[in-house]
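Participant: Got a predicted structure plus its sequence, pasted below:
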Amino acid sequence: MCFENENIYPNCSVITRKIEVGGLTKSELIQKLQQCSILMNAYGEKLLADDKFTTSDTKYTLQTVELTVGDLGFPDGATTAQIFKKASEIGLELCPLELGPYLRLEYLDQPEDYSGNPLQRNQAPSGSITIASEILCEDDDFPKGFYLRRINGVLWLRGYIADYLHVWNPNDHFIFCQTDI
């Protein structure tokens, strides 16, 4: 994690990935997740089932960058709106919502959550990676997006809820898209 100005994105270490997205229907995508033994929570299932969750008929490639809230220059954390605004200002884009399942299918070697800490309510779980994507519904009880996690050797594609006041911790990981592939 980097906090000094010279160590804020893009001048800090990040993880980049090229992910192929699209080409599957929603039901084919769900079937592929099941075939790979990827589990989902109720929020993830709700997001996938919603009519606003759409898939592309055509395959395309996205360049993603994984960084922390601190890497964006927020040593004390930030709200979702602050994080998304800062990312946009420095040339990062929100990911299409359909990236979540495809990224989960590609990123099969995600490290286990080693924290040993009990899950704290209203915080991103240790070891999780949140995919920065457009929020489909402002309703506080509707999932805002996906995050990836590995728990006891099991890969998860999970949905999350967070209201506009939620402050993400500086060590929380996010994935954005880069336009310069």
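Facilitator: Sure thing, it's come through.

Participant: contacts, neighbours, all on C-alpha from now
Facilitator: Will do.

Participant: counting contacts, what elements does the host helix or strand of Trp156 pack onto?
Facilitator: Taking DSSP states H and E as the definition, Trp156 sits inside strand 154-160. On a contact count with 3 or more C-alpha pairs under 8 Å, 6 or more residues apart in numbering; DSSP states H and E, strand 154-160 meets strand 39-40, helix 42-49, helix 99-106, strand 145-151.

Participant: let's bring in a second one:
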Amino acid sequence: MLYPDCPVIIRTVEVGGLTKSQLIHKLQQYSILMNDYGERLLADDKFTTSDTKYSLQTVELTVGDLGFPHGATTAQIFKKASELGFELCPLELGPHLRLGYLDQPEGYLGNPLLRHQAPSDSITIASEILTEDDDFPKGFYLRRINDLLWLRGYRADHLHVWNPNDHFIFCKQNRR
């Protein structure tokens, strides 16, 4: 099924109101783990936080639900989402969504880890890409593995093809 007739998960997420160091401290308080890419994203000067709290409505759906039964590149996914009225999320949504989604289902459950592909049951947050440098992380994804919550950064070049069952989160166009 294709959007809008497919299953989607809509969330309202409170974003902003914390400095970068307060956000990092809160992630540590909740024992949220990060990989090197996630830490690099958070530490970068281009990662900014809003002084003011605001609400975002997000929609989670798969690459296949966007009309790509054989997968698609990041650019194709972002273009199609824009045509459907979705926006890219601010980068700071990643840590705030992780803090608000503590009951994410377990991800591994016998599914093999695949190199150069999104892990099963992970959710990639569609956000503005800070740099075209292929060695720099492109954004965040959320996952739970062995009962541990992760906020991870990922790298993907412009040729990377996402699988049809990969989950993405976009923002509905009602920001601020």
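Facilitator: Now that the structure is in, tell me what you want to look at. From a predicted model like this one, the values you see are computed outputs, not experimental measurements.

Participant: gap between the residue nearest in space to the middle of the first structure and Cys2 of the first structure?
Facilitator: What sits nearest the mean C-alpha location of the first structure, by C-alpha atoms, centre = their mean, is Ile131, with 1.5 Å. Distance check for Ile131 of the first structure against Cys2 of the first structure: by C-alpha to C-alpha, to the nearest Å, it reads 20 Å.

Participant: Just to be sure, Lys79 of the second structure is in a helix?
Facilitator: Yes: under DSSP: H, G, I helix; E, B strand; the rest coil, Lys79 of the second structure falls within a helix.

Participant: residue in the first structure matching it?
Facilitator: Aligned by TM-score structural alignment, Lys79 of the second structure pairs with Lys85 of the first structure.

Participant: And for Thr19 of the second structure?
Facilitator: Using TM-score structural alignment, Thr19 of the second structure pairs with Thr25 in the first structure.

Participant: do the same with Leu33 of the second structure
Facilitator: Match for Leu33 of the second structure (TM-score structural alignment): Leu39.

Participant: ok, that match - contacts?
Facilitator: Going by C-alpha atoms under 8 Å, 6 or more residues apart in numbering, Leu39 of the first structure touches Leu33, Val154, Leu155, Trp156, Leu157, Arg158.

Participant: ok, it to Arg104 of the first structure distance?
Facilitator: 10 Å.

Participant: so what sits against both of the two?
Facilitator: With C-alpha under 8 Å, 6+ apart as the test, Leu39 of the first structure and Arg104 both reach Leu155, Trp156, Leu157.

Participant: Show me where the second structure has its strands.
Facilitator: 9-15, 33-34, 54-62, 72-73, 86-87, 123-125, 139-145, 148-154, 161-162, 167-172 (DSSP state E).

Participant: need the ones you listed in CSV with distance to Ala43 of the second structure, can you?
Facilitator: Shown next, in CSV, are the strands of the second structure (distance: least, C-alpha to C-alpha, whole Å):
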stretch, distance to Ala43 of the second structure
strand 9-15, 18
strand 33-34, 12
strand 54-62, 22
strand 72-73, 27
strand 86-87, 24
strand 123-125, 18
strand 139-145, 13
strand 148-154, 12
strand 161-162, 26
strand 167-172, 22
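
Participant: Go through the ones you listed and name the closest to Pro112 of the second structure.
Facilitator: Closest of these to Pro112 of the second structure is strand 139-145, at 12.3 Å (criterion: C-alpha to C-alpha).

Participant: Since that was my last question, I'll sign off now.
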